[in-house]
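S.K.: Fold the following and give me the result.
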Amino acid sequence: MEDCTVGLLISVSGIRGVVGEGLTPEVACRFGVAFGGWTGGPVAVGRDTRPTGEMLEMAAISGLLSAGSDVVRLGVIPTPTVLCFVRWEGLSGGAVITASHNPISWNGLKLVSPEGRFLTAGEGEEVLKRYREGPSRGSWEDVGQVAQRRDAADLHIEKVLSSELVDPEAIKERGFKVALDAVDGAGSEAGRKLLERLGCEVVPVHCRPDGRFPRGPEPVPENLGELERAVREHGADVGFGLDPDADRLSLVSEEGRAVGEEYTLALAVRFVLGKEPGPVAVNLSTSRMVEDVAGEFGVQVYRAPVGEVNVLMEMLRLRAPIGGEGNGGVILPEVNYGRDSLVGMTLILQYLAEADEPLSRLVARLPRYVMRKATYRRPGLDREAAMERVRSHFGGEDLDLRDGVRIVRDRAWVHIRPSNTEPLIRVVAEAEVTADRLIDEVMGILEEDDG
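M.R.: Got it, this is the predicted structure:
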């Protein structure tokens, strides 16, 4: 049988590819058929603002309908909103047309389980098997129906504001001024609506949902210069930077300085554990700031392989009140079973309201580490051979081999792993003073001749 996955990147969260190359309307339709057959019931479909989104949305919907699934179209909506909608409206699944932080030429499909979380690796394999085996469609009388819902963001916001950790009135009393950079993505309208519900004066930065991405799509400090300037010029209390599908959140302090996406989760964990102490789950590449914060409350941090569903499943096992990923992904299972920037913004505002201190001071109280990230790629890279060299080199040290190789040295660590979504090897290191030596050591091993 023809391999229909050529040019696609397949991970536990779904598929991604460059539109017109690995990812085409035909692929989206075929995955829609496979997913519709797997769910056996109604599916919510949403998308981010990429110019190719509507084309792929229509193709995926056609596949779902031909498999007999009814479809609820949510329109342009944050990824976490789709998860929230599936969970609280009791649907059989969800599909999000997005490539998250990837460049504008990319797009993808993220598949959501009936529980309102992304598919596990095993569930994803079941869908992929159906995809590879070919369409299994019903007759004309079995074709599904389409319904429109335009209130998904409102439902999501209500769930966030109904959290036991949130006091909307206390936030409103502070009258925060907030600069919001949504990179013209799916969080442009929902993010602004949430902040206005919380009584905030919103300074919009890149909040036209046209999907043209006026800055780099990742909400990392080097991409948030305009948000920093907006905070300074307008005297904002905080700046919030989102990625295109609004599941990740970065912070800019009242001083107009991007503090780094790792601080989002650390601050959220400190706030939540002060209300509800309990275990915390994060991925293997998350800053050890979270472990230090958890230690203040006498609770343990558990690490899971990269991929938010892996973290979520560990959180559910532990009944953890808070967790997530250090790339700005906050997971509050009381509200949502995935990374959620609306949850993150609300928790940060609640923390600021209760602490009655500026964000810069709250950040200054966190432990200080230096994190450095690098990528290794070259034509014809044999990733397995490269990873074997890494395992051999560090064989006598404290290793975690569940997701690539993670080495711990006292209060420093380095994590080397093949990317789930791109053809390269990622290296993340963290130390108290400098992570350069760890990065250089690993890159030297990767650059050795495969022979």
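S.K.: only C-alpha atoms for contact and neighbour calcs from this point on.
M.R.: OK.
S.K.: mind listing the helices for the stretch 351-451 of the chain?
M.R.: Using DSSP state H, counting those that start in this stretch, the helices of the stretch 351-451 of the chain run over 359-364, 383-393, 436-446.
S.K.: how about those in a markdown table, adding distance to residue 251 and mean neighbour count?
M.R.: Shown next, in a markdown table, are the helices of the stretch 351-451 of the chain (distance: least, CA to CA, whole Å; neighbours: other CA atoms under 10 Å):
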| stretch | distance to residue 251 | mean neighbour count |
| --- | --- | --- |
| helix 359-364 | 9 | 16 |
| helix 383-393 | 34 | 15 |
| helix 436-446 | 25 | 16 |
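S.K.: Another for comparison:
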Amino acid sequence: MPHANIAFSEFADSHDSLLSSPLPSYDDVQNAFSPLILSASGWRKPFAESGADEDPSPTIGKANTVLAVHMAAAFAEYLHAKTPHRKPRIVVALDSRPTGIQLADAMCRAFIASDIEVHFPSIAAAPEAMAYARSFDGFAYISASHNPIAHNGVKFGLDDGGVLPGQEVAILIKRFTEACRDPGTVDKANTLLSACPRDALAAVRKESEAEKKACLEAYERFARTVISGRDEEELIQPFFELIRSSARKLKESGTPLSVVADFNGSARASSIDKSFMESCGIGFFSINSETGKIAHRIVPEGESLSYCAEELKRLRTAGSTAEERNTVLGYMPDCDGDRGNIVFWNEETGEAEILQAQEVFALSVVAELSHLFHQKIIARVPGSPCEPPAAVVVNDPTSLMIESIAEKFGVSVARAEVGEANVVNLAREYRSKGYIVRILGEGSNGGNITHPAAVRDPLNTLFALLKMLIIRDDADGPGLYHLWCAASGQEHLYRENFTLNDIRKSLPSWVTTSVFEADAMLRITTLDHGELKRKFQNVFLREWKAKKDSLAAEFEFADWTAISNNGVTETRGIGDFGESGKGGLKIQFLDRQENPAGYLWMRGSGTEPVFRILADCRGTDVSKERRLLEWLTAMVLEADREIV
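M.R.: This next block holds a predicted model:
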């Protein structure tokens, strides 16, 4: 298994300089602190010493080192409170960003000095590190996800493999902020670094290779549980035997299944992807496979996926083997490897095409709900809810397509505010009520979370789609796609030699704004989002009165309701739009039968200095979504201008 070994000599020595003069000033630390975005989804900012977004330098500088030390110290205090009778044991891992090594150095020293037992597998994909952390007391994962290369930060979690919920992160943010604002912040950080025994740091360094091996092994075991949907090995093993035998039949028929990855130098390049796929009988190819060599823009959206699409087309059209010529899917993860959006081969057009994030999630939902029925975990009498009850949990800007899909299976949909932690915690609430929640996630951002995982993972997304393609009709009953066609009343669409494009075309028709397009990110001057939404309410009510008839004619919008999402709480029918505060606000439109027909949505980003907006519209007409988004943009900007 390839493993990107960090420069351990740098790890041992890189922050000794903070222990000597000149120390950073208090003002230096405050200037370094000011651009930090602190949220449940992660703490992040440009950590390259220059502060420039695209600076590939590994150097973070002394002021940022002080921040890193206090980040670790805040989590160490939190862990000691959680485990008062023993020494806490944690996993510290990082993605492949240049500044990760110096952040890891500072944080590991601070953890060790704070009497925390550190296990350091070095560079590891986020799902990999978080699977490993299930055997410890928690994790600190150093990453800035999809942000530009000079950005970095950290996510904290416990032994459930997911990031801390918002109310717990708030405790850490308070402690960390107080420590950074303290007049003695520099001296306290320096004292903590000085208290780290060099032999203890050397031991962490020495064990890193063994930790990485154990991390990969734990991840593979956990991946088998997640993908199969089974807890017991006696049930997991038959599932993978079915996958291998079905893949072998496809190969014998001359149509083997293969996938291609554009790793883009991410942490996934040193993970289990290749060996795991091949162990299931699926061919695997990759580009940009050297960990740390980031070849192009990190965010796995839009043009970033074009490189994977080009390689998929090359394999299909110029491949020298049957495996190459039958590559059906491609994916590109972000830097921490917890999200991988998809490209696919469209047999009708003869092109490699990029799936939209909302489509990826919708296909995954179809696959995993079909899989629950295939495994006979849930069942349904037509026209009634499934038994036992099941739900899909999503964030509030996920397309209403998910309600259309879930309804076909008799499954509920629950919505939380944007943020992986919010979605994971709402899913836990529903499980505590007796619901089966197999799949959850942020459809607006791509990828999915498949229980018992508590973080997105491209392997789980890929296998959702691959299960649809591999598990076909046999003597024991219909395959996954056939089950979906039957549930959705589209039996006429089913054919024996179906493709992923056939499955895609069977999805309910909705058009949704991509969160990563420029038009979805507004720059506003108002800092009080509650006040902005109150001003927006006045504008919207005026506009609705003026345009109600034309909206009904063009979009079938007959009525609307306002919905707020704050944390795990959704409140429908709010009378004051400002009640949503910094959470999500949605204007959901209804047709004459009171069915959802579209929405307008807004929320300030918790990880970037932008105000996000989206529109969702039933049907296939992209121009309608464009008009809704333009309307929403004009209303938000007008509301912003009205605030002095």
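S.K.: Can you calculate the TM-score here?
M.R.: The TM-score (TM-score structural alignment, normalised by the length of structure 1) is 0.92; 447 aligned residues with a CA RMSD of 2.5 Å.
S.K.: coming back round to it: right, so of the helices of the stretch 351-451 of structure 1, which gets closest to residue 57 of structure 1?
M.R.: helix 383-393 (33.2 Å; CA to CA).
S.K.: Can you name the residues in contact with the closest one?
M.R.: Identification of contacts with helix 383-393 of structure 1 by CA atoms under 8 Å, 6 or more residues apart in numbering yields 404, 405, 417, 418, 424, 425, 442, 445, 446, 450.
S.K.: Buried ones from those residues, can you make that a PyMOL selection?
M.R.: Buried residues among the contacts of helix 383-393 of structure 1 (16 or more other CA atoms under 10 Å), as a PyMOL selection:
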select buried, resi 404+405+417+418+424+425+442+446
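S.K.: Show only the entries of the contacts of helix 383-393 of structure 1 found in strands.
M.R.: Those of those mapping onto strands are 405, 417, 418, 425, per DSSP state E.
S.K.: Excluding sequence neighbours, find me the nearest residue to residue 484 of structure 2.
M.R.: For residue 484 of structure 2, ignoring the flanking residues on the chain, the nearest one in space by CA to CA, 6 or more residues apart in numbering is residue 370 at 6.0 Å.
S.K.: Tell me the residue in structure 1 aligned with the one you found.
M.R.: Residue 370 of structure 2 maps onto residue 274 in structure 1, with residues paired by TM-score structural alignment.
S.K.: which stretch of helix or strand covers its match?
M.R.: helix 262-275 (DSSP states H and E).
S.K.: Mean per-residue distance, that helix versus structure 2.
M.R.: By mean CA distance after the TM-score superposition for structure 1, the fitted helix 262-275 of structure 1 averages 1.6 Å away from its aligned residues in structure 2.
S.K.: Which strands or helices does that helix pack on?
M.R.: Judged by 3 or more CA pairs under 8 Å, 6 or more residues apart in numbering; DSSP states H and E, the packing partners of helix 262-275 of structure 1 are strand 249-252, helix 289-296, strand 322-325, strand 329-331, helix 341-355, helix 359-364.
S.K.: looking at these, which is closest to residue 160 of structure 1?
M.R.: Go through these one by one with CA to CA and the one that ends up closest to residue 160 of structure 1 is helix 341-355, at 6.0 Å.
S.K.: Which residue ranges of the stretch 201-350 of structure 2 form helices?
M.R.: In the stretch 201-350 of structure 2, the helices defined using DSSP H, counting those that start in this stretch lie at 208-228, 233-252, 273-279, 306-318, 322-325.
S.K.: Residue 445 is in contact with residue 376 of structure 1, correct?
M.R.: No: between residue 376 of structure 1 and residue 445 there is no contact under CA atoms under 8 Å: 10.8 Å.
S.K.: so residue 22 of structure 1 touches residue 3, yeah?
M.R.: No: the criterion here is CA under 8 Å, and residue 22 of structure 1 misses it with residue 3 at 11.5 Å.
S.K.: who's more crowded, the two?
M.R.: In this view residue 22 of structure 1 and residue 3 are compared by other CA atoms under 10 Å, and residue 22 has more residues nearby, 18 against 7.
S.K.: Relative to residue 443 of structure 2, which of the helices of the stretch 201-350 of structure 2 is closest?
M.R.: helix 208-228 (19.0 Å).
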